[in-house]
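J.: sequence and computational prediction follow.
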Amino acid sequence: MITFYPGPSKVYPQIETYLRDAYQSGILSVNHRSEPFMQMLAGTIKILKSKLAIPEDYEVYFVSSATECWEIIAQSFMISGFHVYNGAFGEKWMEYTRKLRTGVSGRYFDCNELPATDFAKELSANEIICITHNETSNGTVIPDAFFKELRLKTGNLIAVDATSSMAGVALPWTDGDIWYASVQKCFGLPPGMGVMVVSPAAISQAKEMGEAAHYNSFLFIRDNFLKQQTPYTPNSLGIYLLGRVLEQVPSIAEVSEEIKQRAKDLYSFFENVGFAPLIENDAVRSDTVLAIKAEGQRLSTIKSAAKSAGIVLGNGYGSWKENTFRVANFPAITSADVTALTTFFHSATVV
C-alpha cells in the first residue's frame, strides 16, 4: 500500500535498514546517561540544526509527542495565553491550555483568510501567542510574512505548532520562540517522539517562571539536555532513527523547494480532473497537507476505489470530515508514489 495519510504517514524506506543497524549497534540497550547515548543525542541534535537551518542560539529538545509540548508550554512558559486558530488542532491546543491555565483566550479566523495582527497591541506582556503554522485538519498554512509582521508588532513570546510542516518546508525560526512537531509526518519516521525548538527569549522566560514541579518541566528537561542526557528514559530508537534519516536527506532549502513545487503541481492536477481544493485562497493553502473537496457517495467511492488500488488517502477531519479527503505531500513520499496517485485519479471510475 502507498499511504498519503497525513500522519502517521509514509516512513523512509531506509528505515528498515536503520532498524537493523540500531539493533546490531547495541545502542538500544545502553543507559541514557552513558557515553554512547550522550554522543548519539548530541550528534542527532547537531545534524538536525544543520539540515533544518535552525539558528545556533536556539536549543533543541526531544519529548514524547507534539501533544506533550502543549503541556510543557502551558506549565513552564505560560502565565496566560492567546490562541489564534482556524481549525481543529489549533482549537484543541487552546482547549488543553485552558485546562492548565486561567486567563487563556483565543481568536478564530476563517480558513480562507489570514488572521489580522491587530490583536498584538491588546495583549499583556505575559501572554504567549499560540498559533498553528500548518493546520492539518483543513490544509492551511500561515505564510512567513505573517510571522514577520507579528514579530515586528510585539515582544511577546510566540509558540508555533509546526507538526505537519517541520522538516518539510523552511520555517522562519527567528520569528517564533517555541516551535514543535512530531516525527511521524514530514520527518518520515514512525510515531513516538516530538521535537521542540526553543529561542533564547523563551528560555529566559522559563527561568524567570522557575517552574519545576513536573517530570516534564522544561527546566528539568533542559538541565539534562545541557549534559547531553534526558530527564527520563527516552525514545532511544527514535533519536537514533532521526539522526540516520537526517544524514540522508538534503538541506531544508532543497527539500522545501521540491515540496512547494510538487504541491503546486498536485493542486493543479486535482483541479484539472474535477476536484476543487477546500481552501480557495491559494495564498494560505498548505504545501504539505492538501485538503480536497468531495462529498457523499463520491467521497465514499473515491476512498474505497483508492484502497482497492493500493492507495491510502487521508480522511477529512473535524468540520470537514464528510466533505473532504486529505493528501499528504511529505518528503518521504516519492515521485513514483505521486505518479501512482495521479494515475489512479485519471481513472474514469473516480472522476
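T.: Cool, got the structure.
J.: could you use CA atoms for every contact and neighbour count after this?
T.: Fine.
J.: could I get the full set of strands for this protein?
T.: 2-3, 59-63, 80-85, 105-108, 127-132, 134-135, 140-141, 158-161, 178-182, 194-198, 289-293, 311-312, 314-315, 324-328 (DSSP state E).
J.: and the last one, what does it pack against?
T.: It stands for strand 324-328. strand 289-293, strand 314-315 (3 or more C-alpha pairs under 8 Å, 6 or more residues apart in numbering; DSSP states H and E).
J.: next up, a second structure to put side by side with the first:
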Amino acid sequence: MKDKLQLMIPGPTPVPERALLAMAKHPIGHRSKAFSDTIAAVTAGLRWLHQTQNDVFILSASGTGAMEAGLVNVLSPGDRVLCGVNGKFGERWADMADVFGLQCERIESEWGTPYSVEAFAEKLQADTARAIKAVILTHSETSSGVQNDVEAIAKLAQEHGEALVIVDAVTSLGAASVPMDEWGLDIVASGSQKGYMMPPGLGFVAVSDRAMAATQTSTLPKYYWSFAMAKKNLSKNTTPFTPAVNLIYALQETLTMMQEEGLEAIFARHALLRDATRAGARALGLGLLAPDSHPSSAVTAIEAPAGINADDIRSLVMKKFDIALAAGQNQLKGKIFRIGHLGFICDRDILTTFAALESALREVGYEGFSPGAGVTAAARVLAG
C-alpha cells in the first residue's frame, strides 16, 4: 500500500502530525518580535531537555555540524585531545580532529564494546602537565547500539581540571537522560531528526561557561559556527543568520509534546522500547551486538543468523511491509541490522516490526524460532 512507510531506523525518525502541521504555517520574518518570542520559548524548552542552565544554540545544520561547531570554538591547532572510538561516529570525530590539526589520541574499543573507563583514567591521570585540552565522546554510538558511560569519563575529566568534555548526544538527547549540569559536560551536540521527533535540518549545541571561556583562546577558524556571535544574538532572542524558520515552528511543537509527557516518562518509554526490542531479538535466536550493561535507548543492533545476509532480511521487510530497518556500517555491513526505537515510536511500532521481521526470517530460510516468539517476547516486556 502506498504511503505507509514506517521508519524504524535511528534517524530520520517518524514526525508527529502536530509537528508537520506546525511546519506548514507561513514563515514570518526572522527579525520580527513574533519570531523572537518563538526563540525565547524554544530556548527555555531546550534548556529543560538538556537539564541545564547553560545556553543552547540552534544551528541550521546536521548533528555533524553541531559537533564541528563544538570543536572549532574551543580548540586550537596542536591541542592534545582524547577521542573515544568504538563505532562509526567516534571514528568521524577523530577524523574531524585530525582535519583541524589537533593532536588526537584515539582510545579504541571494538564495535559493540563500550569505552574502557579505565583507559581514559590512565591517560588523564598520567597527564600531570595538564596538556589534554578536551575529551571527545559519543554517548549513544548509533552504529553499534552501545551507550557509553559518559558520566564516569566526565568525572575523570573534572578531576583532571583542564580537559573539556565534548559529547555527541545526537541519538541520546531526548531518548536517554543527559543531565548536562549534573554530569559536568561542556559541549553537548545533537540533531533534530532523532529524539526531537523532527525532520533533519537543525543542530543544537549546549555550551557550558567553561567552554565559553575557552572560545577566548581558541584559534581555529569559525564564522558561521561562532559561539560568540550565537551568544550575543541569543541574549536578544535571535540568531546571527537566517534560521530554518519552519523547522523551529516544528521544534516548538515537539518540545511542547515532550514537556506534556515529562522527562522521566520519556526516558522510561525509551528504556521499555529498548528492552522489548532486545527481548524480541533474543526470542528469535538472534544475537545482540551491544552488551546488556550498555544498551542504547535509541537503537538496537541485531546480528543476522549464520549464513544469512542481514541486508536480505532488511530488503524483504521493506519490500513486503514498507518498514525501514537500518543497515550495518563499514565492517558490519551485511552482518547486522539495526532497529531504531527513538522519538515518535510506540509499542505498536515494535510489535509490528517484529511481526514483519519473523515473516522475513522465514522467507530467507531461517527457522531457529517458534512462530510468534519475537512478538510474544516483546509484548510481554511492553505489558510490564
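T.: Looks like it came in fine. Small disclaimer: the values here were computed from a predicted structure and weren't measured.
J.: before we move on, the earlier item: same list (the helices and strands packed on strand 324-328 of the first structure) but as JSON lines, adding mean neighbour count.
T.: Shown next, in JSON lines, are those (neighbours: other C-alpha atoms under 10 Å):
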{"stretch": "strand 289-293", "mean neighbour count": "26"}
{"stretch": "strand 314-315", "mean neighbour count": "20"}
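J.: make TSV from the ones you listed and add distance to residue 179 of the first structure to it.
T.: Shown next, in TSV, are these (distance: least, C-alpha to C-alpha, whole Å):
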stretch	distance to residue 179 of the first structure
strand 289-293	18
strand 314-315	25
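J.: coming back round to it: export the strands of the first structure to TSV and tack on distance to residue 240 of the first structure?
T.: Shown next, in TSV, are those (distance: least, C-alpha to C-alpha, whole Å):
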stretch	distance to residue 240 of the first structure
strand 2-3	24
strand 59-63	12
strand 80-85	34
strand 105-108	38
strand 127-132	28
strand 134-135	26
strand 140-141	30
strand 158-161	24
strand 178-182	15
strand 194-198	14
strand 289-293	27
strand 311-312	28
strand 314-315	28
strand 324-328	25
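J.: and these: which comes nearest residue 222 of the first structure?
T.: strand 59-63 (7.7 Å; C-alpha to C-alpha).
J.: between the closest one and strand 178-182, how many degrees?
T.: 40 degrees (axes from the mean of the first three to the mean of the last three C-alpha atoms, to 10 degrees).
J.: what are the buried residues along stretch 191-207 of the first structure?
T.: The neighbour-count check on stretch 191-207 of the first structure (16 or more other C-alpha atoms under 10 Å) flags 191-199, 201-203, 206 as buried.
J.: so that stretch matches what in the second structure?
T.: Mapped onto the second structure using TM-score structural alignment, stretch 191-207 of the first structure covers residues 200-216.
J.: who touches the matching stretch?
T.: With C-alpha atoms under 8 Å, 6 or more residues apart in numbering as the test, stretch 200-216 of the second structure has contacts from 12, 50, 54-63, 65-67, 69-70, 73-75, 164, 185-193, 227-228, 244, 247.
J.: what number of residues lie near the closest residue to residue 98 of the second structure other than its chain neighbours?
T.: Leaving out its chain neighbours, the residue that sits closest to residue 98 of the second structure by C-alpha to C-alpha, 6 or more residues apart in numbering is residue 104, at 6.4 Å. Neighbourhood size, residue 104 of the second structure [other C-alpha atoms under 10 Å]: 23.
J.: my guess is residue 104 of the second structure meets residue 97, correct?
T.: Yes - taking C-alpha atoms under 8 Å as the definition, residue 104 of the second structure is a contact partner of residue 97 at 6.3 Å.
J.: please pull up the equivalent of residue 302 of the first structure in the second structure.
T.: Checking TM-score structural alignment: residue 302 of the first structure goes with residue 313.
J.: secondary structure element for the closest residue to that match other than its chain neighbours?
T.: Residue nearest to residue 313 of the second structure in three dimensions, not counting chain neighbours: residue 360, with 5.9 Å by C-alpha to C-alpha, 6+ apart. Element membership for residue 360 of the second structure (DSSP states H and E) is helix 347-363.
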